[in-house]
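Novice: Provided below for reference: sequence and predicted model.
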Amino acid sequence: MTIQAPAHNPSQLSLLSDASSRLEKALHHVVLSNDALGRLRFPKASLSVSIPVRMDDGSLRVFQGYRVRYDDTRGPGKGGVRYHPHVCLDEVQSLAFWMTFKCALLNLPFGGAKGGITLNPKELSRHELERLSRGYIDAIADFIGPDIDILAPDVYTNAMVMGWMMDQYSIIKRKASPGVVTGKPLALGGSQGRDTATAMGAYNVMTHILPKLDQHPGNTTVAIQGFGNAGAALATFLHQAGYRVVAVSDSEGGIYASQGLDIPKIREYKRDSPGERLRQRHSIQSIYCHDTVCNIGEEIISNGDLLKLDVDVLIPAALENQITAANAGEIQARYIFEVANGPISSAADEILDGRGILVFPDILVNAGGVTVSYFEWVQNRNGFYWTEAEVGDRLNTKMVAETAATWAIAQEKSISMRTAAYVHALNRLGEALDAKGTQDDYLS
């Protein structure tokens, strides 16, 4: 099945085509009507906006913003907003496509959506970021809503940004509207457990799967590419459980220690000062160089080196396309759990599969974030809030149930976990799409 992308950016068109190509194998294992296939080929709605912002020096800059709602058959669109220099319509559409299947896989009453603004947020002051965030909502307010399309944090956006966005939407609508945004500060209707949800969901998947592979805390080594919010929290959970985390990295480089790293110590050096995630990181200059994890005192390695380490478990938790046909043949890990979105290309998938390396896909492994976002949305609508323990229990139940179902499909059909995940999601999407009527319903 080929999905349609804007044609002005060949590199991102490749990303979108790569995303849709993952469905080809799954389509051999599902019964999907032509009507459903036709609807999934195109996004339901795409919006491009310009956002004029008065900068602190009095100048005016105009930023480009996007929001794509790929499918809302199963419920309102759901997806994050990222601030990054590489954001473009093609990338946002690809991510909305992935979100469609992620929400179906986790059986959440949402469709897939995504948004973003093209900029380097580190170049803006906090006041400028607030004006930009509120301007983005001014531009897309008629396109979103608690029953239409719900926003969430993503790359270089956080709870503070989500609070600004929710507040601006409420001002426009002249009523409190906490359900339009998830990932908000607790004081503004956020959910307990949301800040570690992606990591905890991944941990739930791993601790359900690894024992099936005879991988237990005492005999399992782990390398994590990406020491941001999700990667750092997941490293902490695994370290606390007794897994040997031997390597971590951030955008500037990484560290490796065969005996295992002191994750709490690294997080202490890496931790941001409160409210400064979008600005300069808080660092201890005598120990911590250039705001990276590369000078803690262990062996210094590059991001590329980390991917090739001889470990039991590799966790890409950074950006897209980190493992491609160019380096897939050098991967030595036995198992890969994708915490980032799209860290492995489809060509690399074929190579890894041929070498017997098991890959557990992003649409399952990193779905803890959108699952707790769903919990937050439910709490906002009900006006009743759960404890952190309740959120954790509900998340574990949901993640384990869908992991077990996907594993069962993979075993029954002798297919990869990625293909099984898409089969599971397509079955749910197809059922919802066909419930609106198919060609057969009109033939008499």
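Specialist: Perfect, I can see it now. Numbers count the residues shown, from 1 in each chain.
Novice: make it CA atoms for all contacts and neighbour counts henceforth
Specialist: Will do.
Novice: Please identify which helix or strand holds residue 248.
Specialist: Residue 248 belongs to strand 244-250 when assigned by DSSP states H and E.
Novice: Buried residues in whatever helix or strand comes next after that strand, which are they?
Specialist: Using DSSP H and E, the helix or strand that directly follows strand 244-250 along the chain is strand 253-256. Buried residues in strand 253-256, counted by 16 or more other C-alpha atoms under 10 Å: 253, 254, 255, 256.
Novice: Please look at the last one and residue 296 and confirm they touch.
Specialist: No: no contact is recorded between residue 256 and residue 296 when judged using C-alpha atoms under 8 Å, the distance being 10.1 Å.
Novice: Which elements pack onto the longest helix seen in the chain?
Specialist: Longest helix of the chain, by residue count under DSSP state H: helix 388-413. When contacts are defined as 3 or more C-alpha pairs under 8 Å, 6 or more residues apart in numbering; DSSP states H and E, helix 388-413 packs onto helix 197-209, helix 368-382, helix 417-434.
Novice: Redo the ones you listed as a markdown table? Include mean neighbour count and distance to residue 292.
Specialist: Putting those into a markdown table (neighbours: other C-alpha atoms under 10 Å; distance: least, C-alpha to C-alpha, whole Å) gives the following:
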| stretch | mean neighbour count | distance to residue 292 |
| --- | --- | --- |
| helix 197-209 | 23 | 20 |
| helix 368-382 | 22 | 25 |
| helix 417-434 | 22 | 32 |
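Novice: another one to put next to it:
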Amino acid sequence: MSVYSGPVFDMAAEQFGVIANHLSIPFDERDRLLLPKRAVIISCPIHRDDGSITVFEGYRVQHHLTLGPTKGGTRFAPSVDIGEVAALAIWMSWKCALVGLPYGGAKGGVRVDLTTLSKRELEGLSRRYMQEMIPFVGPHTDVMAPDMGTNEQVMAWFMDTYSMYQGRTVTEIVTGKPVSSGGTLGRREATGRGVAHIAKRVLNELSINLGTATAVIQGFGNVGSYAALELHRFGLKVIAVSDHTGALHDPSGLDIPALIRHAGTHGSIAGFSNQLQFDPEQIFALSCDVLVPAAMERVIDAQVAANLKCRVLAEGANGPTTPDADLVLEKRQDEVFVIPDILCNAGGVIVSYFEWVQDLQQLFWEEEEVTRREYQILDRAFDQMVTRARVDKISHRTAAMAIGVEKVRAGKNIRGLFP
């Protein structure tokens, strides 16, 4: 019996089981590697604009602190529950280990429909969430970051709330802050840029001409929009994008800079063009060179995987591909090159790490330095994943996760079990 349940946690547990079997990890070690060190559930009461009080449920899961403080985003969404948050924390652990960051994974969230909150109510909820978390987080314990439904402004409120309780400014308690409040140049773009960088590298290795290549983006939030913009700058035609309001498709290529400006003004791609509207249910069936799922978990199941017509699957979202779909894609390795999520979208946590380091040192880098270092770490992890997959004759996901799990396991074993 466990407090963690639901399809997202079950998926993370199933993925770990595959890796544990592959690595022949003894059964008595597996729960210690999989189950989170700590989970916190809190109540977040806030005053509404009409004078009433509403209580929202919040969560924070810290998977392990073996290699350093935990690190992970905080999402505000109606779907948030403890199982989903735990799964995202587990994936973050493997991701940080894969790319060599001194972190364990964490994740947090509040179950809330943001469309029902005013800006003042959102600030109240953000500050209350951080206030309730103060006993459990800190720059060397757990460092928060943005995720779905949160942004630079929410991180600034988090940082300010924590700092007020400490009696001094503590910028290093969160990452993803505005640059004016201790954030780093390049953080906002980091995840999408990383997705595009790795996708470009794969296209080059497959000898696919960037000038004639096409891309499809599912999800047009922070990750999807910056991935689309970077791919557009590389010369690819982004022929389709989608978000929660619908989809757009233009075989000759969408005007991505104009679409980003529209989405920034209106909050979505809705209203950009009536002529280019497309069925979002069909976006995964489009023929393209690069497909970027950059929205929710579990959107590519076995049936969708069997019908994918992309050459490169660049997973910008966390957990977009189910284990059943992985079995299908393993049989299609010669047709679809999978860049697994824990590598593909790792640019965000890499640059968050840079922000944390800069805040601790109070020494800040130029954006070119941030981006150069991000790509250097991504390329190193990519080389390790591809080599492991080739030598062991396994899928890219198995190779990437095996590297991450091995590092966490080695850290736990060398430190021992206390007391």
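Specialist: Sure thing, it's come through. As the structure is a computational prediction, the values presented were derived from the model and not from experiment.
Novice: TM-score them against each other, please.
Specialist: The TM-score (TM-score structural alignment, normalised by the length of structure 2) is 0.95; 417 aligned residues with a C-alpha RMSD of 1.9 Å.
Novice: picking that back up, in structure 2, what stretch matches the strand holding residue 248 of structure 1?
Specialist: Mapped onto structure 2 using TM-score structural alignment, strand 244-250 of structure 1 covers residues 237-243.
Novice: now do stretch 78-88 of structure 1
Specialist: By TM-score structural alignment, stretch 78-88 of structure 1 lines up with residues 71-81 in structure 2.
Novice: Show me what counts as buried in the matching stretch.
Specialist: 71, 72, 73, 74, 75, 76, 77, 80, 81.
Novice: Contacts only, for the first one.
Specialist: In this case it means residue 71 of structure 2. 92, 103, 104, 105, 106, 107, 142, 143, 144, 145 (C-alpha atoms under 8 Å, 6 or more residues apart in numbering).
Novice: Distance check, the first one against residue 116 of structure 2.
Specialist: It refers to residue 92 of structure 2. With distances taken as C-alpha to C-alpha, to the nearest Å, residue 92 of structure 2 is found 30 Å from residue 116 of structure 2.
Novice: Of those two, which one has the most company?
Specialist: Higher neighbour count among residue 92 of structure 2 and residue 116: residue 92, with 28 against 8, using other C-alpha atoms under 10 Å.
Novice: Just give the closest residue to that one, not the sequence neighbours.
Specialist: residue 105 (4.4 Å; C-alpha to C-alpha, 6 or more residues apart in numbering).
Novice: was I right about the one you found contacting residue 85?
Specialist: No: Residue 105 of structure 2 is beyond contact range of residue 85, at 10.7 Å (criterion: C-alpha under 8 Å).
Novice: Between the two, which is the more surrounded one?
Specialist: Neighbour count, other C-alpha under 10 Å: between residue 105 of structure 2 and residue 85, residue 105 has more, with 31 against 26.
Novice: And residue 277 of structure 2, what's its match in structure 1?
Specialist: Using TM-score structural alignment as the criterion, residue 277 of structure 2 maps onto residue 300 of structure 1.
Novice: Not counting sequence-adjacent ones, nearest residue to that match?
Specialist: Closest to residue 300 of structure 1 by C-alpha to C-alpha, 6+ apart is residue 255, at 4.7 Å.
Novice: Provide a list of residues in contact with that neighbour.
Specialist: Contact analysis of residue 255 of structure 1 by C-alpha under 8 Å, 6+ apart lists 247, 248, 249, 293, 294, 295, 296, 298, 299, 300, 301.
Novice: Residue 345 of structure 1 -> structure 2?
Specialist: By TM-score structural alignment, residue 345 of structure 1 lines up with residue 322.
Novice: From residue 298 of structure 2, how far out is that match?
Specialist: Taken as C-alpha to C-alpha, the span from residue 322 of structure 2 to residue 298 of structure 2 is 5 Å.
Novice: picking that back up, biggest separation within the buried residues of stretch 71-81 of structure 2, which pair?
Specialist: Taking C-alpha to C-alpha, the two most distant members of the buried residues of stretch 71-81 of structure 2 are 71 and 77; they sit 19.4 Å apart.
Novice: Now do the same contact list for residue 32 of structure 1.
Specialist: So residue 32 of structure 1 contacts 426, 427, 430 (C-alpha under 8 Å, 6+ apart).
Novice: What of residue 347 of structure 1?
Specialist: 324, 325.
Novice: got it, and residue 177 of structure 2?
Specialist: Counted by C-alpha under 8 Å, 6+ apart, residue 177 of structure 2 has contacts 151, 152, 153, 155, 156, 183, 184.
Novice: now do residue 238 of structure 1
Specialist: Neighbouring residues of residue 238 of structure 1 by C-alpha under 8 Å, 6+ apart: 203, 244, 245.
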